[in-house]
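J.: This is the structure alone, sequence omitted:
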């Protein structure tokens, strides 16, 4: 039992370290989205950990990763809060589905539902508090700077900013990012799972 716990802690620690690393690199914007929306893969190790060790382990990776990232925040912690909400809801949902049905079908179902949850939580966060917070905290209540940063969105103005931003940026960006992350998970999970199984056998000796 002790060896099993040690193995779990070891795997969680290593995946958390990867999640923190992926918070910073690779990290890049895409030209057809506002520059403050950046591709980063910090949820990838958490999803893998959730699939391999269960929802609680995956959730722990998200929480610890976020706490480590907080001192480096450039968004007054709001970006980290959103990442925490997206990470927890996505990882817990997909890992729970896979835990109940550890088959290819269960894995794909977890990824599909996890993708939907990811997009819904991201859109809800932007709609209910993220945009308003940035406008008030960073731009003294003026939305025009955000409009300028989102000028690649056709027809965007201060009056229609929220609807245009969600339709042309928040939804497609988070859909694209979640599909990429889950696709990579699908490609590498089996190899990592076999590696963890081999470690478990060694711990049992």
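T.: Nice, thanks for sending it over. On a predicted model such as this, the values are computed, not experimentally measured, just so you know. Residues are numbered from 1 along each chain as shown.
J.: all contacts plus neighbour counts: C-alpha atoms, from now on.
T.: Fine.
J.: and residue 69, how many neighbours?
T.: Number of residues near residue 69 (other C-alpha atoms under 10 Å) recorded here: 17.
J.: surely it meets residue 20?
T.: Yes - using C-alpha atoms under 8 Å, residue 69 makes contact with residue 20 at a distance of 7.0 Å.
J.: List the buried residues of stretch 87-107.
T.: Buried residues in stretch 87-107, counted by 16 or more other C-alpha atoms under 10 Å: 87-99, 106-107.
J.: Show which residues not belonging to that stretch make contact with it.
T.: 43, 46-47, 50-51, 54-56, 58-59, 62-63, 109-111, 113-115, 117-118, 121 (C-alpha atoms under 8 Å, 6 or more residues apart in numbering).
J.: Buried residues in the lengthiest helix in the chain, which are they?
T.: Criterion DSSP state H: the longest helix present in the chain is helix 171-204. Neighbour counts over helix 171-204 (16+ other C-alpha under 10 Å) mark 171, 173-175, 177-182, 185, 189, 193, 196, 200 as buried.
J.: okay, pairing it with this:
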């Protein structure tokens, strides 16, 4: 087992991850802005998950995604039900797996930007497909109606939500990493926002 694997599950790191999970739930409770359609809302809850993914890797990021999605789904976002939980896991999960795997190969500022941009693209495409398949079943509307909403609502919403959260992740990663003493941001070389 390498040093990183050993350091991943120290008491301090587990506490940091738990705090990020709580912060994610608090953010969605405090900030949710309707966009385009009543059931599409921007929230910054994924930012702590993205930061944790960069600090601890895509597996930890995905596990945190599942935990947060369930916590949100039974508390502040209970009205969305199981579909909301699944949608959150699918959207954020695919982002953290893709972006986290890109970033962990080369932990530089430039590669962090690449990872986030690719993550946004994959999230957006995946959620367009998800909505076309699942939303007609969830909302009881014809698939044609959902397809008609792709360009004016679903596509821009997902680009904006994932894009804003990625930009904020890029800007905050260094500061939050230092605040929580996350192991992988102690080196200037490894910090994605260091010039």
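T.: Arrived safely, thanks for sending. Treat the numbers as computed from the prediction; the structure is a model and nothing was measured.
J.: ok, the buried residues of stretch 87-107 of the first structure vs residue 149 of the first structure, which is closest?
T.: Taking C-alpha to C-alpha as the measure, residue 149 of the first structure sits nearest to residue 87 out of the buried residues of stretch 87-107 of the first structure, at 25.6 Å.
J.: Trace the closest one over to the second structure, please.
T.: In the second structure, the residue matched to residue 87 of the first structure (TM-score structural alignment) is residue 92.
J.: pretty sure its match is in a helix, no?
T.: Yes - per DSSP: H, G, I helix; E, B strand; the rest coil, residue 92 of the second structure lies within a helix segment.
J.: how about the helices in the first structure?
T.: 2-24, 43-53, 55-69, 78-100, 104-125, 131-139, 144-149, 161-165, 171-204.
J.: export those to CSV and tack on distance to residue 30 of the first structure?
T.: Output for the helices of the first structure, formatted as CSV (distance: least, C-alpha to C-alpha, whole Å):
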stretch, distance to residue 30 of the first structure
helix 2-24, 16
helix 43-53, 19
helix 55-69, 22
helix 78-100, 18
helix 104-125, 18
helix 131-139, 19
helix 144-149, 13
helix 161-165, 15
helix 171-204, 9
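J.: Can you say which of the ones you listed is nearest to residue 35 of the first structure?
T.: Nearest to residue 35 of the first structure, of the helices of the first structure and by C-alpha to C-alpha, is helix 144-149 at 7.0 Å.
J.: What sits closest to residue 122 of the second structure if chain neighbours are left out?
T.: residue 95 (6.8 Å; C-alpha to C-alpha, 6 or more residues apart in numbering).
J.: Please tell me how far that neighbour sits from residue 120 of the second structure.
T.: 7 Å (C-alpha to C-alpha, to the nearest Å).
J.: same deal with residue 179 of the second structure?
T.: 26 Å.
J.: And residue 106 of the first structure, what's its match in the second structure?
T.: So, by TM-score structural alignment, residue 106 of the first structure is matched to residue 111.
J.: gap between that match and residue 168 of the second structure?
T.: 16 Å.
J.: Residue 158 of the second structure too?
T.: 15 Å.
J.: Contacts only, for the residue lying farthest from the centre of the second structure.
T.: Within the second structure, residue 142 marks the point farthest from the mean C-alpha position, 29.3 Å out by C-alpha atoms, centre = their mean. Counting by C-alpha under 8 Å, 6+ apart, residue 142 of the second structure makes contact with residue 136.
J.: One more: residue 43 of the second structure?
T.: 27, 28, 31, 32, 33, 161.
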